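Colleague: Okay, sequence plus prediction incoming.
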Amino acid sequence: MINAKSAIVLTAILGLSGTSATQAQTIQSSAGALTATVLAEGLNHPWALAFLPDGRFLVTERSGALRVVEKGVAGPPIEGVPAVAASGQGGLLDVVLAPDFAESGRLYLSYAELASAVGAQRGAATAVMAGRLELDGDGGRLEDQEVIFRAEQYDPSTRHFGSRIAIGTDGNLFVTLGDRGRMERAQDPLDLAGGVVRIAPDGTIPQDNPQRDGWAPEFWSIGHRNPQGAVVRPDDGALFTVEHGAQGGDELNLVEGGKNYGWPVITYGRDYSGLPIGEGDSKEGLEQPLHYWDPSVSPSGLAIYEGALIPDWQGDLISGGLSGERLVRLDLEGDAVVGQEDLFQGELGRIRDVRVGADGAIYALTDADNGRLIRIAPEGK
């Protein structure tokens, strides 16, 4: 493993993104000196990031606000965002722009939906809303909102909602769902918790979903614990996810349709009590992870690096790490992980989301009361 925690330099950069003084940190990495520059602060547990076509940023806060960040300042909450169950790990979660966003303004939000939204008695479930974003000088609003997906079984647990959205090369949506802290749900073929579902942009079910006997038709895969990162590789449409294990056993999976990824029957982790979980770390008919972590890194957010700034990292996976407060690079050759590099370990905070911008820089969000938007790029670029 390459450790890039050494040679940390603290500097101050004036005027970047309109801020008067922006702290930055520089480390040595396999790609040379990398600088992490704070672009914005004061975000309330930011969860997801999207890039607007005009260069501004769109950020979700777990407490329920969707904000535009411009010149280091987070604007007022966008109106028309759904009410969320902002408790524990629940709240407003992912945001993804439709491929034609520049023309349509369409985007997708995933969130913990209150049971009261559907007349249920209590609890919450993961849902996805589509809407059209209208921006103006005073902020903005969502129009034409429509809930296109609901996990349906509303549970009082405030744990393990997932929930990332990744758009496939065919335009369909993959949505990751956690097991809600009730591990047995991940092996129930009719319970969407602990699975990855595939839906069309309007929420209908694609006819070419796996349709395995006994499975709910929305399913792409089952047997996941709490996947909080998902990305589609553009050249072949492959879906990669990262998910939290229990004590150890975090996983990177190459998720193929119709397959069972084993949780909680097989895992490389142990229960928080120290007792074993399931039947071991392998079983016929259940898939092995592409890579696993023990001890845990608590991966959240996942991107494929395809920028021009760091050519040596082309095609590699970049994940946030909540445990150990790190950025994790996985050296990917084909579909095999051949190395790992931990970056900025203990220096930036709990990294919740990671995206690669059109400029080739890596952008990250830190999960905190005073969360930050950070740009990471080769020194001087």
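Modeller: Received, thanks. Numbering: from 1, shown residues only.
Colleague: Please count neighbours and contacts with C-alpha atoms only from this point.
Modeller: Will do.
Colleague: Can you report how many residues lie near Leu10?
Modeller: 11 (other C-alpha atoms under 10 Å).
Colleague: One more: Ala102?
Modeller: Other residues close to Ala102 by other C-alpha under 10 Å number 12.
Colleague: next one: Pro311
Modeller: What Pro311 shows, counting by other C-alpha under 10 Å, is a neighbour count of 12.
Colleague: For Ala102, see how far away it is.
Modeller: As defined by C-alpha to C-alpha, to the nearest Å, Pro311 lies at a distance of 28 Å from Ala102.
Colleague: What of Pro76?
Modeller: 22 Å.
Colleague: next one: Ile266
Modeller: Counting by C-alpha to C-alpha, the gap from Ile266 to Ala102 is 44 Å.
Colleague: mind listing the helices in the stretch 1-150 of the chain by residue range?
Modeller: 101-104 (DSSP state H, counting those that start in this stretch).
Colleague: oh sorry, the question was meant for the stretch 151-300 of the chain
Modeller: Counting by DSSP H, counting those that start in this stretch, the stretch 151-300 of the chain contains no helices.
Colleague: got the end-to-end distance for stretch 152-162?
Modeller: Termini of stretch 152-162 sit 14 Å apart (C-alpha to C-alpha).
Colleague: So which bits of stretch 100-113 are buried?
Modeller: Gly105, Arg106, Leu107, Tyr108, Leu109, Ser110, Tyr111, Ala112, Glu113 (16 or more other C-alpha atoms under 10 Å).
Colleague: And here is the other one:
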Amino acid sequence: MRAVLTGVSSTVAGALALTAITLAPASAQGVHEAGGVKFTVTRAVADLSYPWGFDFLPDGSLLVNEVEGRMWLVSTDGERRIEVTGVPRVRAVGQGGLLDLVVAPDFGTSGRVYFTFSEPGTGGAGTAAATARLLREGDTARLADVAVIARMEKKTGSGRHFGSRIVPAPDGTLFVTLGDRGDADRAQDPKDHAGSVLRVNADGSIPDDNPFADGAKALPEIWSTGHRNIQGAAIEPSTGLLWTVEHGARGGDEINRPEAGRNYGWPVISYGRHYSGLRIGVGAQAQGYEQPLHYWDPSIAPSGMAFYTGDAVPQWRGSLFVGALKDQLISRLEVENGEVVAEEQLVVGDYGRIRTLRNGPDGTLWFSTDEGEGALYRISGAR
């Protein structure tokens, strides 16, 4: 696990915010093979400290979050970057910090980005999602009009299980995934945000068709409940449906396709066990709780996920990719008719802890590594 860090405000992070920095050039890492398919992994951006979320701007440049509280704008060739100012203060402790980052689908007209972070407050911290406009002026970049659009109201001192991902849906709404903050029972409380998937409009208002929109039985922004610690989420291109992957305890990492108003069982059911070895809840199944589409036992400690839509490695198109922290690998899952039908493991132990996966603008697949000397890597076809 990453060492405990001190919370940082990007506006106080130092003079680097105003200076373009030259980075080490990208370098090829080697050719790999899996399932008869050869592919090349290239380090595209080096010299990053625990990079978490990242995404591509329309011109091919990158935004990258470092967990300690810094956001970087990186040039298309990966060799220059400037720090983005205006990032809200985060409580970077344990698994918390500046987390996911997504460029809005309409960025070309709105200039908006979305991001998640561990928000400090009374009692400690909780996961929050925010929107802002990215303004670029010469060698400077800043966030303007920052607004929180979803937040975990109950703050605690725990450094565990913040989640979190933010995913734009085809209908213009946003899904936000939240961990249980290390307090499992919170995931079964419909009046608590912890351990849930939220669904909000882009301005933070509640969609009328949310399952609990009237707030009578559950908080109106809740989409689904009973999740432990969702650290990966993606929209399936062929269906427009949300898929998620979450950490189990000792085993029981699971992939779900969260549906409106459904309960996914944590901590009543699980395919894993407590770290003590004792059974979790009532076992693996119980009436009223949904079953996962796929699970791992023992745990791989999954993080980011992405459906591959590119053509750099055409044999993989349509596959679901999941990164793993503990097992330091990328799992490629074949999906047919909404079911996981096969799995193979790539780059096992070769690049460290895999954090986030994204489709690149050139048809490649990118990933980040959760390391003190972290980096962004690009996967392309072997030449």
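Modeller: Structure received. These figures come from a predicted structure and were not determined experimentally.
Colleague: Chain neighbours aside, what residue packs nearest to the aligned partner of Pro298 of the second structure in the first structure?
Modeller: Counting by TM-score structural alignment, Pro298 of the second structure lines up with Pro295 in the first structure. With sequence-adjacent residues excluded and distances taken as C-alpha to C-alpha, 6 or more residues apart in numbering, Pro295 of the first structure is closest to Gly248, at 4.7 Å.
Colleague: What does the one you found correspond to in the second structure?
Modeller: Match for Gly248 of the first structure (TM-score structural alignment): Gly251.
Colleague: doesn't Arg273 make contact with that match?
Modeller: Yes - taking contacts as C-alpha atoms under 8 Å, Gly251 of the second structure lies within contact range of Arg273: 6.3 Å.
Colleague: before we move on, the earlier item: for the match of Gly248 of the first structure, give me its contacts.
Modeller: Taking C-alpha atoms under 8 Å, 6 or more residues apart in numbering as the criterion, Gly251 of the second structure is in contact with Tyr271, Gly272, Arg273, Trp296, Asp297, Pro298, Ser299, Ile300.
Colleague: The equivalent of Leu278 of the second structure over in the first structure and Gly269 of the first structure: what is the separation?
Modeller: Using TM-score structural alignment, the partner of Leu278 of the second structure in the first structure is Leu275. Computed as C-alpha to C-alpha, the Leu275 of the first structure to Gly269 of the first structure distance reads 10 Å.
Colleague: Ok, Gln28 of the first structure next?
Modeller: Distance from Gln28 of the first structure to Gly269 of the first structure, by C-alpha to C-alpha: 32 Å.
Colleague: neighbour count winner among those two?
Modeller: Gly269 (27 against 20).
Colleague: I'd guessed the more buried one sits against Gly245; true?
Modeller: Yes - with contact defined as C-alpha under 8 Å, Gly269 of the first structure reaches Gly245; the gap is 6.1 Å.
Colleague: what's the counterpart of Trp313 of the first structure in the second structure?
Modeller: Counting by TM-score structural alignment, the partner of Trp313 of the first structure is Trp316.
Colleague: residues contacting its match?
Modeller: Tyr308.
Colleague: Give me the distance between it and Ala234 of the second structure.
Modeller: With C-alpha to C-alpha as the criterion, Trp316 of the second structure and Ala234 of the second structure are 16 Å apart.
Colleague: Repeat that for Gly78 of the second structure.
Modeller: On the measure of C-alpha to C-alpha, Gly78 of the second structure and Ala234 of the second structure end up 25 Å apart.
Colleague: Settle it for me: which of the two has more neighbours?
Modeller: Applying other C-alpha under 10 Å to Gly78 of the second structure and Ala234 shows that Ala234 carries more neighbours, namely 26 against 20.
Colleague: Now do the contacts for the corresponding residue of the first structure for that one.
Modeller: Counting by TM-score structural alignment, Ala234 of the second structure corresponds to Val231 in the first structure. Shown in contact with Val231 of the first structure (C-alpha under 8 Å, 6+ apart): Ala166, Ile167, Leu239, Phe240, Thr241, Leu302, Ala303, Ile304.
Colleague: Now which of those residues would you call buried?
Modeller: For the contacts of Val231 of the first structure, a burial check counting by 16+ other C-alpha under 10 Å picks out Ala166, Ile167, Leu239, Phe240, Thr241, Leu302, Ala303, Ile304.
Colleague: ok, the first one touching Arg233?
Modeller: I take that to be Ala166 of the first structure. No - look at Ala166 of the first structure against Arg233 with C-alpha under 8 Å: they stay out of range, at 10.1 Å.
Colleague: I figured Arg151 of the second structure was touching Ala128, is that so?
Modeller: Yes - between Arg151 of the second structure and Ala128 there is a contact under C-alpha under 8 Å: 4.0 Å.
Colleague: The two: which is more packed in?
Modeller: Ala128 (26 against 22).
Colleague: Find the nearest non-adjacent residue to the equivalent of that one over in the first structure, please.
Modeller: Under the alignment (TM-score structural alignment), Ala128 of the second structure pairs with Ala127 in the first structure. Once flanking residues are discounted, Ala127 of the first structure sits nearest to Arg150: 4.4 Å by C-alpha to C-alpha, 6+ apart.
Colleague: For the counterpart of the one you found in the second structure, which residues are in contact?
Modeller: Counting by TM-score structural alignment, Arg150 of the first structure corresponds to Arg151 in the second structure. Contacts for Arg151 of the second structure (C-alpha under 8 Å, 6+ apart) come out as Gly126, Thr127, Ala128, Ala129, His193.
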